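Undergrad: The sequence isn't on hand, but the structure is:
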């Protein structure tokens, strides 16, 4: 809780409160909770810029100053990856998410590298063994890489492998895919796995009604949904492992988030890859904090 501090406007009373004045330590009773995945191992294995392990605590400091509108998520602390022990950290993170969902809590993960996605996806598959799970990733990268060891570029291929082994369908939609940020082998694998894609150029040029219809069509095929956002999808965000050459404007990402939540099927969400080491004037922190606040607001609408 040491990171939850900031400005206090005593003269403004109850309507002048900020997140740091309302946040509580998670005790299993709250409806929504943040949980950090303080991990750089996957990014390092993927040969990216490390520093995302400091992301969760830096984002807490940024979130502290947000004004309170409605409820504020509780804080469930961090799962910390020590050194290169990624596999153990992911397992502990999955178990923490399962514990939260069993207690009726909606988890909002804050990374950490995008290796968080494998742990989050596994948690949802395990929490709903008889349900059809849909994965929506807002990201220039497909993250379907084959590698000798898991990392930030492999999570959705790993989840696809798990589904194949267990006989479950693999439903994956990637929004904002960049043609120039994925190799041909990744696109070939996406085709083989029947991955749905909406390219960044499509999102930027087609009418929103077209995008909304494609999102709704995907959501209709799933019983429960996992939403994950790689913060390198945000246009102009410097504070990431692999900055996007094009990216998406923040308002468009927020619109997509609201459209996805309108399905009322989202049961877990996270934002990955925020790297404070490369932030400038806390620009990236503000962008990601706004996304987390948007997700929190949408969770409140869905489960109110």
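TA: Happy to help now that I have it. Worth saying up front: this structure is predicted, and the values here are computed from it rather than measured.

Undergrad: hey, let's count contacts and neighbours off CA atoms from now on
TA: Will do.

Undergrad: Surely residue 271 forms part of a strand?
TA: Yes. Assessed with DSSP: H, G, I helix; E, B strand; the rest coil, residue 271 lies in a strand.

Undergrad: quick one, what contacts it?
TA: Contacts for residue 271 were tallied using Cα atoms under 8 Å, 6 or more residues apart in numbering; they are 108, 109, 110, 111, 228, 229, 230, 231, 288, 292.

Undergrad: Residue 260: which element?
TA: Using DSSP states H and E, residue 260 sits within helix 250-261.

Undergrad: re the thing from before, specify which member of the contacts of residue 271 is nearest to residue 95.
TA: Closest approach between these and residue 95, by Cα to Cα: residue 109, at 13.2 Å.

Undergrad: Okay, one more to line up with it:
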């Protein structure tokens, strides 16, 4: 497990009732762990570096853990921690494969993996873990990939980066003969070139712009999401914190000028969570180097807490 000093916090022993905080219910993930959730840290920002972003997200997993540690448990009776996977000597692809192995292991033990990044290159590692676990059954399942992000991350490049994970997923699906179902919320028109919009349409990506969400009816978006969820058998949810306005998430690789409001992100995440179809999730781009008062890590911990709630 991660350094025990990270999992420390207040203990309200002088108060009646359930006063447990997450640092009091966390335990190491091991071969006998089952039927709960586990955190997996992806301490890597090599993909961000390759994508010419602001590095520092490799420190994100522990920053989020520190904020999680002191949150009230609120129904979370047990939480596992599988520690961190580090990217060594810039070998991103190897780190992604190690992450995939950890995600697969958790799923094989009926444990929900919540991966803490790290750059958004984390997404491809999480996806590979899901795909490896499902193996041939992925051909009969309809996996819906939901991404909260200001960017499509569909870049074409000879080298994997934080800008390529969903392009890599689309290629993996094409080669495996699996349908690529990709839904993206919070896309910034000014954060993506016309070529990326064209590529998204060619791949059949369903997306909502940050401006649409800002001025649209949230209930309508919720109903549309429920329709997408009804057509899916399994869901993989990934959150790039740069989907949020810069005042809510300053500590990211590419802060957003507009962004998608936190309450709307949380509302849609809850709908996805309540579907009972969520198989894995990750939170990316928490960059403590550029954070202010730990705000981005606090927001990430809040979203993580939502995802960790039992169904």
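TA: That came through fine. All values reported here derive from a predicted model rather than from experimental measurement.

Undergrad: which among the contacts of residue 271 of the first structure gets closest to residue 142 of the first structure?
TA: Relative to residue 142 of the first structure, the closest of those is residue 230; by Cα to Cα it sits at 10.6 Å.

Undergrad: Does that closest one touch residue 116 like I think?
TA: No. Assessed by Cα atoms under 8 Å, residue 230 of the first structure is found out of contact with residue 116, at 10.2 Å.

Undergrad: For these two, indicate the residue with more neighbours.
TA: When residue 230 of the first structure is set against residue 116 and neighbours are counted by other Cα atoms under 10 Å, the residue ahead is residue 116, at 30 against 23.

Undergrad: And the strands in the stretch 101-250 of the first structure?
TA: For the stretch 101-250 of the first structure, the strands defined by DSSP state E, counting those that start in this stretch cover 106-111, 133-138, 171-177, 196-199, 224-230.

Undergrad: Dump the ones you listed into CSV; add distance to residue 42 of the first structure as well.
TA: Converted to CSV, those look like this (distance: least, Cα to Cα, whole Å):
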stretch, distance to residue 42 of the first structure
strand 106-111, 11
strand 133-138, 17
strand 171-177, 20
strand 196-199, 24
strand 224-230, 14
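
Undergrad: gap between the aligned partner of residue 242 of the first structure in the second structure and residue 243 of the second structure?
TA: Matched by TM-score structural alignment, residue 242 of the first structure corresponds to residue 254 in the second structure. From residue 254 of the second structure across to residue 243 of the second structure, the span is 9 Å (Cα to Cα, to the nearest Å).

Undergrad: and the two? which has more neighbours close in?
TA: Using other Cα under 10 Å, the more surrounded residue of residue 254 of the second structure and residue 243 is residue 243, with 30 against 19.

Undergrad: so of the strands of the stretch 101-250 of the first structure, which one's packed in deepest?
TA: Of all the strands of the stretch 101-250 of the first structure, strand 106-111 carries the top mean neighbour count, a mean of 28, counting by mean count of other Cα atoms under 10 Å.

Undergrad: That one corresponds to what range in the second structure?
TA: Residues 112-117 of the second structure are where strand 106-111 of the first structure lands when matched by TM-score structural alignment.

Undergrad: Can you provide the mean distance from the matching stretch to its aligned counterpart in the first structure?
TA: Compared with the first structure after fitting, stretch 112-117 of the second structure has a mean deviation of 0.4 Å; criterion: mean Cα distance after the TM-score superposition for the first structure.

Undergrad: List the contacts of the biggest helix by length in the second structure.
TA: Using DSSP state H, we find that the single longest helix of the second structure is helix 92-108. Residues from elsewhere that reach helix 92-108 of the second structure (Cα under 8 Å, 6+ apart): 38, 40, 42, 44, 46-47, 85-88, 112-113, 121-122, 124-130, 132-133, 160, 279.

Undergrad: Enumerate the positions of the lengthiest helix in the first structure that are buried.
TA: Using DSSP H to define each element, the first structure has its longest helix at helix 283-302. Along helix 283-302 of the first structure, these residues count as buried under the neighbour rule (16 or more other Cα atoms under 10 Å): 284-300.

Undergrad: likewise stretch 28-45 of the first structure?
TA: For stretch 28-45 of the first structure, a neighbour-count test (16+ other Cα under 10 Å) marks 28, 30-45 as buried.

Undergrad: ok, and the closest non-adjacent residue to the equivalent of residue 188 of the second structure over in the first structure?
TA: In the first structure, the residue matched to residue 188 of the second structure (TM-score structural alignment) is residue 178. Setting aside the residues directly before and after it, residue 178 of the first structure is nearest to residue 140 in space (Cα to Cα, 6 or more residues apart in numbering), at 4.8 Å.

Undergrad: any idea how far the one you found is from residue 94 of the first structure?
TA: Using Cα to Cα, we find residue 140 of the first structure at a distance of 25 Å from residue 94 of the first structure.

Undergrad: got it, and residue 57 of the first structure?
TA: Distance from residue 57 of the first structure to residue 94 of the first structure, by Cα to Cα: 20 Å.

Undergrad: what kind of secondary structure is residue 60 of the second structure in?
TA: Secondary structure, three-state DSSP: residue 60 of the second structure is helix.

Undergrad: Equivalent analysis for the one 4 residues further on, please.
TA: When states are read from three-state DSSP, the local structure at residue 64 of the second structure comes out as helix.

Undergrad: Is it in contact with residue 302, as I believe?
TA: No. Residue 64 of the second structure is not in contact with residue 302 according to Cα under 8 Å; the separation is 9.3 Å.

Undergrad: Quick check: which of the strands of the stretch 101-250 of the first structure is nearest to residue 70 of the first structure?
TA: Distance to residue 70 of the first structure, taken as Cα to Cα, is lowest for strand 106-111 among the strands of the stretch 101-250 of the first structure, at 15.7 Å.
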